[in-house]
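# My questions concern the predicted model and sequence given below.
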Amino acid sequence: FTVPADITINCEQDPNDLTLTGDVTDEADNCDNTLEATFTDSTANGTCASESVITRTWTLTDDCNNTTTLVQTITIQDTTAPTFTVPADITINC
């Protein structure tokens, strides 16, 4: 099978959304045609509170318990600058 490509997403996006992070769609085996890839995640904290790195280990096991694993890295970053409103200009008396 082909593991989804490594990806960087913004912190408000859902890393469990496989339409965003990618899914395995090309499972193949010489004897088993009912394969379904599964994954487990290991998360490490990033440099700020809303950042992290997910190591997603994809596993494919056939009916005879032959297993293949591949790894995808999902980096979650905060790439949105903060916003604020500046008070209106005023004139004051000295």
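That came in fine, so what should we check first?

# going forward, measure contacts between C-alpha atoms and count neighbours the same way
OK.

# Verify the stated contact: Thr43 with Thr57.
No: using Cα atoms under 8 Å, Thr43 is not in contact with Thr57; the gap is 11.2 Å.

# Second structure for comparison follows:
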Amino acid sequence: MKQERHQTTNGIEIHNFEHDINKMLEYLKGGAELRLPTKRIHLAGKSGAPRDTFQSKLNQVWRYGADVKKTEDHTRIIKTLENICNWIKVQR
């Protein structure tokens, strides 16, 4: 965004990406190491019923109280999100 002289997402086509962080990162030329997993993510829903989702829906996972079933997947997702935050800080 900085390269295109934008301070916010207003005025750029990023809204077409909805909640897909990987698509946003691709547009912003973030490195491959910043990508969230593209495989199916197994969840443990509030009711205990297993569900699956993809990275483009991760914002819904914690918002509605579901948990990522595998600890290693949860840890990897959190670490990747932290790396994305750090990358954003450097871009300012």
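Right, received. Where do you want to start? Keep in mind the model is a prediction, meaning the values are calculated, not measured.

# Drop the TM-score for these two in here.
Put the two chains on top of each other and the TM-score (TM-score structural alignment, normalised by the length of the second structure) is 0.22; 45 aligned residues with a Cα RMSD of 4.9 Å.

# hang on, the earlier thing: ok, Thr43 and Thr57 of the first structure, which is more surrounded?
Under the criterion of other Cα atoms under 10 Å, the comparison of Thr43 of the first structure against Thr57 puts Thr57 first, with 16 against 13.

# and that one, how far is that from Val71 of the first structure?
5 Å (Cα to Cα, to the nearest Å).

# With Thr8 of the first structure instead?
Distance, Thr8 of the first structure to Val71 of the first structure, using Cα to Cα: 15 Å.

# With neighbour numbers in mind, choose between the two.
Neighbour comparison, Thr8 of the first structure and Val71: the larger count goes to Val71, with 17 against 14 (by other Cα under 10 Å).

# is it true that the more buried one touches Thr55?
Yes: Val71 of the first structure lies in contact with Thr55 (Cα under 8 Å); the separation is 6.8 Å.

# can I assume Phe39 of the first structure is in contact with Thr59?
Yes: between Phe39 of the first structure and Thr59 there is a contact at 5.9 Å, judged by Cα under 8 Å.

# Quick one: neighbours of the residue lying closest to Asn10 of the first structure once chain neighbours are set aside, just the number.
In space, Asn10 of the first structure comes closest to Gln77 once its chain neighbours are excluded; the distance is 5.1 Å by Cα to Cα, 6 or more residues apart in numbering. Here the count is done by other Cα under 10 Å, and Gln77 of the first structure has 20 residues near it.

# Look at the nearest residue to Val53 of the first structure once chain neighbours are set aside and say how many residues are nearby.
Spatial nearest neighbour of Val53 of the first structure, chain neighbours left out: Thr75 (4.5 Å); criterion: Cα to Cα, 6+ apart. For Thr75 of the first structure, the count of nearby residues is 20 (other Cα under 10 Å).

# contacting residues for Thr75 of the first structure?
Residues near Thr75 of the first structure by Cα atoms under 8 Å, 6 or more residues apart in numbering: 7-9, 51-54.
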